[in-house]
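**Student:** Give the three-dimensional model of this entry:
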Amino acid sequence: MSSCVKVAAIHAASVFLDRKKSTEKAIGLIREAARSGAELIAFPESFIPGFPVWAALWPPIDNHDLFAAMARESVLVDGPEMNMLRAEARELGVFLSVGFSEKSPVSVGGLWNANVLIGDDGSILTHHRKIVPTFYEKLIWASGDGAGLAVADTRLGKIGALICGENANPLARFALMAGGEQIHISNWPPIWPTRRPKGGGNFNNVNANRIRTAAHSFEAKAFGIACAGFMDAKMRAFLLERDPAIGDVIDGTPRAASFFVAPTGEPTGETAQDEEAIVYAEFDLEDCVEPKQFHDVVGYYNRFDIFDLRINRTRLVPMKTAGASDPDFVPVDPDFDEPQAHPRTTEGLR
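**Tutor:** Got it, this is the predicted structure:
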């Protein structure tokens, strides 16, 4: 089996707040990347149905209609849009990393910032919800959990992914390193406004993303795919039509870039920033081996007698039920006034 993998990052704009058209656009881009030989294709943060940048631009009391639109256009992980992408992956024999706004099956306004890794057989290998929404994202998305904080062992190698600011979370990153990660995917929004131009010092997200991506690859000795969204003319016009006064803010905010890094943290492959593009890189996973001689933080270059990381991978749900047909049902002993301890609750505590 060859250790070389051709990967692609989709540096493209969503069809803003339109899940159907964004999915159709994604499928067209997947087909183009597959024709060019890409076996692993990554999409930006919340590509379906788009990134809610308005949360940075106006107070939440002015954005009720936009939140309602985001809730309406977000997708279920087992919904028709995801099924279309899974079918495409299976048909083309490619792996897909897709950022999307996930809606809750039990709450019409419950949303998560999510990412799935879809296998070349169409199966969902990992389903991750961003652990903590960043800054103004908290006005849109709920906190996720550790259920998807995992690495998929595939024929291409071991693949992991984190969303945007999670790539500055040392423990989240270490969890993927400890899973043997060889290819790390990070996905990002098209712009990230933090200040008005006259205030100065707008957060340089492009520089920050390069630092975070390079740092993770250097520490993990893994290849990195940084895949960012793009703000096209239609998205810009939509925002300006709502409020022309924010033109200086969005035009004065750096546009995100998509790029690749080697296990040394150095750049490799193609890059894109100022226009939509599919960029490509060739990863030879054998290049992950030699740097491990210098620092292997999940091997010899650590002290596990000193440090201990534990991860709760329970998928959080709003309600748990117990009944005679439920495998977690705990019967009550009539001779005792409290429920018996379920074996699974005490396992490992003795």
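
**Student:** Please count neighbours and contacts with C-alpha atoms only from this point.
**Tutor:** OK.

**Student:** Off-centre distance for stretch 23-36?
**Tutor:** From the chain centre to the centre of stretch 23-36 is a distance of 19 Å (C-alpha atoms, centre = their mean, to the nearest Å).

**Student:** And it, what's buried?
**Tutor:** 23, 25-27, 29-31, 33-34 (16 or more other C-alpha atoms under 10 Å).

**Student:** To check against the first, give me the structure of this:
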Amino acid sequence: MSEKRIIKAAAVQITPDFESHDGTVKKVCNVIDEAGAKGVQIIVFPETFIPYYPYFSFITPPVTAGAEHLRLYEKSVVIPGPVTQAISERARMNNMVVVLGVNERDNGSLYNTQIIFDATGEMLLKRRKITPTYHERMIWGQGDASGLKVVDTAIGRVGALACWEHYNPLARYSLMTQHEEIHCAQFPGSMVGQIFADQMDVTIRHHALESGCFVINSTGWLTDDQIKSITDDPKMQKALRGGCNTAIISPEGNHLTEPLREGEGMVIADLDMALITKRKRMMDSVGHYARPELLSLAINDAPATPSFQMNEHRLKSVQLPIAEELKNDNKLSSGQ
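**Tutor:** From the prediction side, this is the model:
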């Protein structure tokens, strides 16, 4: 009989330090240490938590948001760099898989980036949100499918998506086809009110059911003072409250512990990995319950770059179709 696999998981609800980039990094490190003392083996932080989610972009017209946007540029994370080094060391020290959301700066662009560190401290995955949502398009560039990967970690196969990427069924299915065991979901929290929290709950529970995996979901939290520092308009302040649902979901779509809807904190649960087989025995969306000869997914997972070297092989792949097209055109013009 195989040994029972039980993984202790944590989802964090936490406030950033708006004034200090280093302060937010320190909070992350302290929480990892706190979780490590409790035996946690995988921990998930909120969407773009370092230095902070750009809440200002949700309530501020672009024409007046320039100063805040530039401030975000100045505080954003270069990968690799001091921030990833600090988190890598903390992951290694605590023998813990760490899933972190950051604002990544790549030269002149910002990206909503998710990073998965293994328990050894190795950075296994850096992926970018493929489609920033609504107001976010004023802040971040678009990611590509090269990051739609599930990685082997010390505790199992782990994948991640950010916020409304969960409403892209093909993005979710791409992870399902890679036999994701633990899905890490990140949302900003402190936005839109209760309806956002309720929708989020449906979304993460549905993914758990459909994929037959565990879901660890983390949302951010803003204090009243932080909200007031973003805007002094009471109506706009209301738009930055609620919308938190830090939770851990089983492959059967059940909450494994009471979700956290307000305040800072951490939800911790044991993941009995045998529940994955229990669910997939009944319904495996990418196995015995799939019909790939009828419906299948095509993914362009080549990294999107503004330029590439046209080597001999690639040059032929471009030239041959053009030559064939010209040949056909000549036949038509000659009446053949």
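
**Student:** Any idea what the TM-score is?
**Tutor:** TM-score for the superposed chains, counting by TM-score structural alignment, normalised by the length of the second structure: 0.89, backed by 317 aligned residues with a C-alpha RMSD of 2.0 Å.

**Student:** Among the buried residues of stretch 23-36 of the first structure, name the ones in helices.
**Tutor:** Counting by DSSP state H, the buried residues of stretch 23-36 of the first structure place 23, 25-27, 29-31, 33-34 in helices.

**Student:** Kindly confirm whether my reading is correct that residue 166 of the first structure touches residue 131.
**Tutor:** Yes. Counting by C-alpha atoms under 8 Å, residue 131 is a contact partner of residue 166 of the first structure at 7.5 Å.

**Student:** neighbour count winner among those two?
**Tutor:** When neighbours are counted by other C-alpha atoms under 10 Å, residue 166 of the first structure and residue 131 differ, and residue 131 comes out ahead with 23 against 20.

**Student:** Chain neighbours aside, what residue packs nearest to that one?
**Tutor:** residue 144 (4.3 Å; C-alpha to C-alpha, 6 or more residues apart in numbering).

**Student:** likewise residue 156 of the first structure?
**Tutor:** residue 5 (6.6 Å).

**Student:** again, but for residue 208 of the second structure
**Tutor:** Closest to residue 208 of the second structure by C-alpha to C-alpha, 6+ apart is residue 251, at 4.9 Å.

**Student:** and the one you found, how far is that from residue 224 of the second structure?
**Tutor:** 36 Å (C-alpha to C-alpha, to the nearest Å).

**Student:** And residue 308 of the second structure, by the same measure?
**Tutor:** Taken as C-alpha to C-alpha, the span from residue 308 of the second structure to residue 224 of the second structure is 48 Å.

**Student:** These two: who's more crowded?
**Tutor:** Taking other C-alpha under 10 Å, residue 308 of the second structure and residue 224 do not tie; residue 224 has more neighbours (11 against 8).

**Student:** any idea how far residue 273 of the second structure is from that one?
**Tutor:** Taking C-alpha to C-alpha, one finds residue 224 of the second structure at 39 Å from residue 273 of the second structure.

**Student:** ditto for residue 66 of the second structure
**Tutor:** Applying C-alpha to C-alpha to residue 66 of the second structure and residue 273 of the second structure gives a distance of 47 Å.

**Student:** do residue 191 of the second structure as well
**Tutor:** Counting by C-alpha to C-alpha, the gap from residue 191 of the second structure to residue 273 of the second structure is 33 Å.

**Student:** got it, and residue 81 of the second structure?
**Tutor:** Residue 81 of the second structure is 34 Å from residue 273 of the second structure, by C-alpha to C-alpha.

**Student:** what about the two, which has more around it?
**Tutor:** residue 273 (19 against 9).

**Student:** Spatially nearest residue to that one (excluding sequence neighbours)?
**Tutor:** Closest to residue 273 of the second structure by C-alpha to C-alpha, 6+ apart is residue 5, at 5.6 Å.

**Student:** follow-up on the earlier one: how about the residue nearest to residue 156 of the first structure, what's its partner in the second structure?
**Tutor:** Correspondence of residue 5 of the first structure to the second structure, assessed by TM-score structural alignment: residue 7.

**Student:** can you confirm that match is in a strand?
**Tutor:** Yes. Residue 7 of the second structure forms part of a strand when assessed by DSSP: H, G, I helix; E, B strand; the rest coil.

**Student:** My read is that it contacts residue 41, right?
**Tutor:** Yes. Contact criterion C-alpha under 8 Å: residue 7 of the second structure and residue 41 qualify, at 6.5 Å.

**Student:** which residues are in contact with both of those two?
**Tutor:** Counting by C-alpha atoms under 8 Å, 6 or more residues apart in numbering, the shared contacts of residue 7 of the second structure and residue 41 are residue 155.
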